[in-house]
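> Next come a sequence and a model predicted from it.
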Amino acid sequence: MYQSHVFLEVRILVANGEKAFCSCYVGSKAGTCSVCRRDAGSFPKANATAIRRAYTLSHALDCTLAETAEYQRPKGSPSLPEQYSLSGASVKIATDGYMDIEFHRRKKRIYIEEIRIEEDAGRLTHNNGETRMDYSHAGAPNIRIRTGANFELGEEAEIFLTELRRRIQYTGILKGTPPESVIRCNAYVALARYPETPAYSVKLRNLNSFNFVRKAINAELYRQEEILTSGQTIVSESRLWNERQDRTEFFQSREPASGLQIYPMDGAPAFKCPQSLLAELRASATEHPSERQARLVETWGITRARAGFICDEKARADFFENTIACGADAMETAHWLMSDVTGALRKAGMTIQESPLSPKRFAAILFLYHNKTINSKIAKQLIQAVIETDKDPEVCMKENSWTLISDPEELGQLVKKAVQDNPAETERIRQGDMAPLEFLTGIIMKKTRGMADPATVKELLKAELKVSLVYVLSMGGSISGRMADGEVSAGDDKILKTMVSPELADIHITFESITAERLLSEEIQPADWAALIHAIAQKVASGTANGIVITHGTDTLSYTAPLIYWLFADTPVPIVFTASNTPPAQLGPNDPPDEARLNLNRAIRLANEKEKGIYVVFGEKILSPINLKFLRPTLYGFTNWNTGEPLFAGAGLLSGYGDTDRYVMAQVLSEAADRMHLCRIYPGIRADRLLALLDHGVDRFILELYEKGTGNMKESPYSLKSLLIQGRKKGCKFYCTSQQEGIVDFTGYSTSRRMWREGAIPMGSLTTETVAALYFAASLVCDSDEELDQIIESNGTV
């Protein structure tokens, strides 16, 4: 077994005109002052702006701040061209800091060994295959951060640098300058057999993007593993990252010791940090971006993905919390901020600080939308108008006549008249035919010149007519099937109609088969899911449904139920699944109801009683659609794994219900199915067979492992090692669940840790079926693979 030893040396350019240790300006003629010439008796004096910025960042990294320190000079530092001159000074201003990171649910503390103020001595640039030195900032102040050798993977280094960028931005030390444009990094990489400590390291020089840092570290670890595996010796050297060839390349030899040797500058007065700055920093409390993200998730219940987006910029996070402070709903604020506000700002070429859309104005728009004074279309137009005109929402609404009529008293009179004037249509509705509801709604919309809220109108019409409508959507299965010659065959909604109890006569029930073909649940395909999703979306968007029941087979219910949950978890209409082990029987007048009838009627009753949520009714249980497991074909054959309080509602991924296209969704789901493979591992599984799938477009795997996430990682044909390594190089993702009831977190076993190191993603408490459903749901709503993977991983728990 091998152990990674990786640390980073990060330099942040602080370009404010003057050099780091004298009053000369960057780019001025060489040798113009005694400090630059290194004259005897001339000593450096640290740049005041650099001091404040470096100490502020050190405080944000929880470092111990130095009150005094000696000026030092590295031995053997590189020489510069004649037109440039540097003092060569360096001063260590902080030690013993740390940053907590998390990658694939494994938390780790990265230690900060030291932070220095130094001079920029030039940087390597790579262009058209040539490597050159850029001295345009030579002498400018640099903040140099050296970490402990705590990284195991390139991904961890990338996460560290991303969080460092956020902390720089939160501190405001580089206002107007994107932090990523002034950060450059060297990575020191060594791989050794555990538990040996390597006496060598390879320096990866001048990595100028976080993405390159991740790729270069991982590529170098693979290169060193091949060297060690073949029995050869790793030598200390400097290497460069070749992005085109996806590998590191030799640059020059170097001594095994990591970094330069630094010595005190004889006679130089000690550096002293202003006491006022130290007192100011020690008195200030800093909430780190990652801490703020966790707080938003905990306090407001938004997803990790949304909280991460919000907290990526301090101004955006401030805007979010200030909007909530103005009375807006947190979930709605997060949704609109992440989508429409960001899009409108991008279109206007503005940042959120520059925008006329203040938190107060944004909260006012959300309040109008929440109270149905405006609909979503008008809300989007209103956001755009406020940004473009710098006028209050109320003014924009008045100027454009955008106010909806949603007052029940005002609309009530129109509803009563529409009912009185159309007796034939109202009688059809009372008999359970909902088609005339659209007709009556249209009459009222015409009377109000399109400014009535359609959803409110339909609710008032149903209330006036005392109509409660439950849709029963048939997805086949035994519950609507037939028994002949000892075999179950698929049925349809006509059978379901005969099963409704007389006790439910006061509920208007409409039956509908989702697919033209009769199905058993094992025959369901992606297009059938698309038809179901479209039907649910249309029923909800129409405003006619008080509840929806979905009858389904038992075999694949554990996939369909969570799929609908992930998409519709926040829908205002309750959705209830039910199933049966056996088809409905032919009953005599005094026979008790069978399993199929009991489950169907319980589901209809629940759908009529609840206001929202996704439920599964089976036997006497009401189960969550999340982590639903079918254990055995008995009355109590379904259960929930890994759940405390059952989860029935949340934040659904699907929006714009009225805009869904069944055939487009069928195509998207089919393409998603083509690129995903679900595999239950077992002794004797061959990685080469799975690797062959990569040549057929598969790049997303769901691996059902053992216990907390273990599997064979030896050098063997029956090991997952080659699959993970080769798949990771080709951009594959491996989402990992367990064959047993438990949490996959890759703890407790060396094989688990190795799987994590090779990029396997633990899906926490989610079952295999629920993860598969999440993958398909995310595929429907995501515009990129990056967004897809972020949604899947951020929802990887219950």
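Looks like it arrived, so ask away.
> Please count neighbours and contacts with C-alpha atoms only from this point.
Noted.
> For the helix or strand containing V616, which outside residues touch it?
Assigning secondary structure by DSSP states H and E places V616 in strand 614-618. Here strand 614-618 makes contact (C-alpha atoms under 8 Å, 6 or more residues apart in numbering) with 561, 564-565, 568-569, 574-580, 599, 602-603, 622-625, 635-636, 638, 648-649.
> let's bring in a second model and compare:
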Amino acid sequence: MLKSYIALEVRILLLTGVKTFCNCTYLDNGMLGSCPICRGEGTLPPQLNQIAARKAYTIAKALNCNLVKNPRYEKNLSTPDLPPEYALSRLSLQLGTDGFMDITFHRRKKHIRIAELRIEEDAGRLTHSGKETRMDYSTAGMPSLRLRTEADFEIGEEAEVFLSDLRRRLQYLEVIPGVPVESVIRCNAHVALAPYPEDPEGFVKLRNLNSFNFVRKAINTELNRQEEILEHGGTVLPESRIWNETKNITESFQKRKLENRPKFVPLQGVQPFIPGPDILEALESFTVELPEPRRNRVMAQYGLTLPQAEFICDEKSRADYFEKTIELGASPKETAQWMSSYIIKEFKRLQLTPLNAPLTPHRFASILKMLTERRIHTGIAKQTISAVLEENKEPELIVKERGWEQLTDEKVISDIVKRIIEENPLEVKRVRESDARPIRFLTGRIMRETGGLAEPNIVKAILREQLSVSLVYVLSMGGAISGRIAEDGMVESGDERVLKELIHQRMNGLESKIRFESIQVGRILSEEIIPSDWAALITTITERINSGTANGIVVTHGTDTLPYTAPLLYWLFADAGVPIVLAASSTAPGMSNEAAETMEKAINLAAEEKTGVYVVYGGRVLSPLNLKFERIGSDGFRNWNMQKPIHFGSSLLNGMLEADQYVLTQLLEEAANSMCVIRIYPGLRSDYLTALMDQGVRYFFLELYDTGTAGFREGPYSLKRAFSIGRRKQARFYCTSQQEGLVDFSGYSTSKELWKEGAVPMGVYTTETVVARFLAASIIADSEQERDELMERAGPESLQ
């Protein structure tokens, strides 16, 4: 087995406007000046740029480095030769050693050791354009930190995560103001493969990788190149290579020799650098809250989910903006939802940031306050945000000028509702005779009476109160629970007439409190469901929730695909504020009392609960997550990996879903056409998976053994080749277990191989729940990247 060894050499450019070891600054011609120090003449001692020194020590502290006491100036013998007009002293100072940074990739934490941190002069950078590679010397001589890690990385994705975390940490330290941090980070990667447990004889250096994405791609491509050479009996030569993004390959740039000569030679006759009291005092009082501690605090203090906290804390300015808005009285969850959805899109559209946007925290909090007080609704809130960003006006003024404020005086609305009820006795009589349809007619009359300004939810609440009714919608998706027994004894798909009769039989005195509206969404057996059926169901549920008339929703469903539909509704509506109950039966109404009893329990649950998604089957209330059908009969379903059923939490949505059935159908069909569920078995050929990739499948849901194992022995049955090709085709592999348990890729060497090749462990979730999350993410996400992020953040490690 081959083991990969990857180390990073990261350059961080400190933009101080002054050279590193002298006081030379930029001249009028745009070039940095020169003096005896930076020309290396040795007539004057070096003087470390104090601004750069403070920044460098701050970074060293944040990277958990041991600070070098009174570091000595050294000559860096590996500094390249520059044109004579660019003067470099070639000096180097080792400021920190033995640091570390912990990263998390695919739910596995890893300790990355930082060998050393040095401050040096920038020597320019390689730029690539088409077939040409050139040197850019515009920053030559500027202070540059060189961070060198140990060879602790194994794949390119880990390196990308490390660089992203480093970028975030530098941003929080505020040591590089005025420019995007990622623009001043450059990286070399040192890559080697060796038979386990041998150490590599030498490394291939990948030079000047100018983006985090390039780092990942270049490393993985180079690992594949070296593996192919070694597997064919060849030798990997030590050399420098560069990344060709157009061809998606690494190309030879320069041969390297394995030499033991020192890279650094102490500068004789020069006193060591002694940090001044201002630097030492700053280090002693170092109190910057770094991204990970802040993320943990934000979750604990404000009750945010991990995905919300990760989004909020990804940028310091964003986290500051969030907390300032909260200080001004806004709800933390509402603020997080708006920031991660509408506001971030508007900022991107207008190329704004939290630092320069006209929508200040004060203005944002003002809009959320008006929304909470129901003076405006969600649509008006969006229009107000856009108007503030484009016109730089106060939200209150915009709402007043445009007449956008809603009527929220409950006494005024109550008087109007009372009058409309008195003017429409026939519609009221129909409602009190269990016909729910006139409620929407009455609501429309009230809204017209107020010029559309009455707050809809207040109108509906008062109307229901004055009519003394609650409304439970019953949506039929077919299944045996509303099926009929044909003459040949076979169960036929759901029939709305059967469902209405079933409801009528089991009302048990609820008629005076609850009105039902039965809606035929689909007349199908469960196994016949296709994406368009889900689109119709989601659209209908969304319409009923958005209308504000629903106290609860019951969905009748068959058993075969219930483990997919139930979590799909959970991922979309877990916190919608209206309880959704899926009801299923193992027998048709004419065969036993099971269907009638299930409907009665489901209706009562929908009327009593406030929010969440529930499954009623066989007299029990189950969670929609990890629902597994284990046997035929009333005890056929069970929740895997769950002691106490989970019914509500955070959905993937930020705000309400804007559902269009045609669009939803397209999104769900595209998602279904791009995915495949594969159950691993002895003898599964890897070329079966690659053939699916050739047909456009990019998302694989693999049911593995145990905690995440599969065959990786060389040959046609090894998954290794499929994963290698999948990486090149940007395929994703989401892994669940065939057994009840946790997939965390622990305990076995094949698990480690799967993880290294890019498999994503889905923890405690079953295949059906993960597929449902993928479908929900496909509806919500605006890009493949966002969908991938939603899948990676698939929730807790435990559902206990």
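Yep, it's here. Computed from a prediction, not measured in an experiment: that's the story for all the values here.
> before we move on, the earlier item: now, the contacts of strand 614-618 of the first structure that are in helices?
Judged by DSSP state H, helices contain the following of those: A561, I564, Y565, F568, N599, R602, A603.
> which residues in the stretch 701-800 of the second structure form helices?
720-728, 749-756, 767-780, 784-792 (DSSP state H, counting those that start in this stretch).
> Also the stretch 51-200 of the second structure?
156-173.
> and if you look at the stretch 451-600 of the second structure?
456-467, 496-505, 531-547, 562-573, 594-608.
> Kindly name the residues of the first structure that line up with the third one.
Under TM-score structural alignment, the alignment places helix 531-547 of the second structure onto residues 526-542 of the first structure.
> and the matching stretch, how far from the second structure on average?
Stretch 526-542 of the first structure, aligned to the second structure and superposed, deviates on average by 1.0 Å (mean C-alpha distance after the TM-score superposition for the first structure).
> list the buried ones in stretch 14-30 of the second structure?
For stretch 14-30 of the second structure, the buried set under the neighbour-count rule, 16 or more other C-alpha atoms under 10 Å, comprises L14, L15, T16, G17, V18, K19, T20, F21, C22, N23, C24, T25.
> What of stretch 86-105 of the first structure?
So stretch 86-105 of the first structure, judged by 16+ other C-alpha under 10 Å, has buried residues 86-99, 101, 103-105.
> Report the aligned residue range of the second structure for that stretch.
Under TM-score structural alignment, the match for stretch 86-105 of the first structure is residues 88-107.
> Ok, stretch 229-242 of the first structure next?
Going by TM-score structural alignment, stretch 229-242 of the first structure sits over residues 231-244 in the second structure.
> Over to that stretch now: how far is its first residue from its last?
24 Å (C-alpha to C-alpha, to the nearest Å).
> So which of the helices of the stretch 701-800 of the second structure has the densest surroundings on average?
helix 767-780 (a mean of 25; mean count of other C-alpha atoms under 10 Å).
> What is the distance between that helix and the centre of its chain?
Relative to its chain's centre, helix 767-780 of the second structure lies at 13 Å (C-alpha atoms, centre = their mean, to the nearest Å).
> ok, and what's touching it?
Contact with helix 767-780 of the second structure is made by 563-565, 567-568, 571-572, 625-627, 652-653, 664, 667-668, 671-672, 701, 703, 735-737, 762, 787, 790-791, 794, as judged by C-alpha under 8 Å, 6+ apart.
> Could you tell me how many residues sit around the closest residue to T378 of the second structure other than its chain neighbours?
With C-alpha to C-alpha, 6 or more residues apart in numbering as the criterion, T378 of the second structure has its nearest non-adjacent residue at 7.1 Å, and that residue is L371. Neighbour count of L371 of the second structure, defined by other C-alpha atoms under 10 Å: 18.
> Tell me the counterpart of L371 of the second structure in the first structure.
By TM-score structural alignment, L371 of the second structure lines up with Y369.
> Is it correct that its match is in contact with Q381?
No: between Y369 of the first structure and Q381 there is no contact under C-alpha atoms under 8 Å: 11.9 Å.
> what touches both of these two?
Residues touching both Y369 of the first structure and Q381 (C-alpha under 8 Å, 6+ apart): none.
> gap between the closest residue to E630 of the second structure other than its chain neighbours and F629 of the second structure?
Excluding its sequence neighbours, the residue lying closest to E630 of the second structure (C-alpha to C-alpha, 6+ apart) is G636, at 5.3 Å. To F629 of the second structure, G636 of the second structure is 6 Å away according to C-alpha to C-alpha.
> And L77 of the second structure, by the same measure?
Using C-alpha to C-alpha, one obtains 68 Å as the distance from L77 of the second structure to F629 of the second structure.
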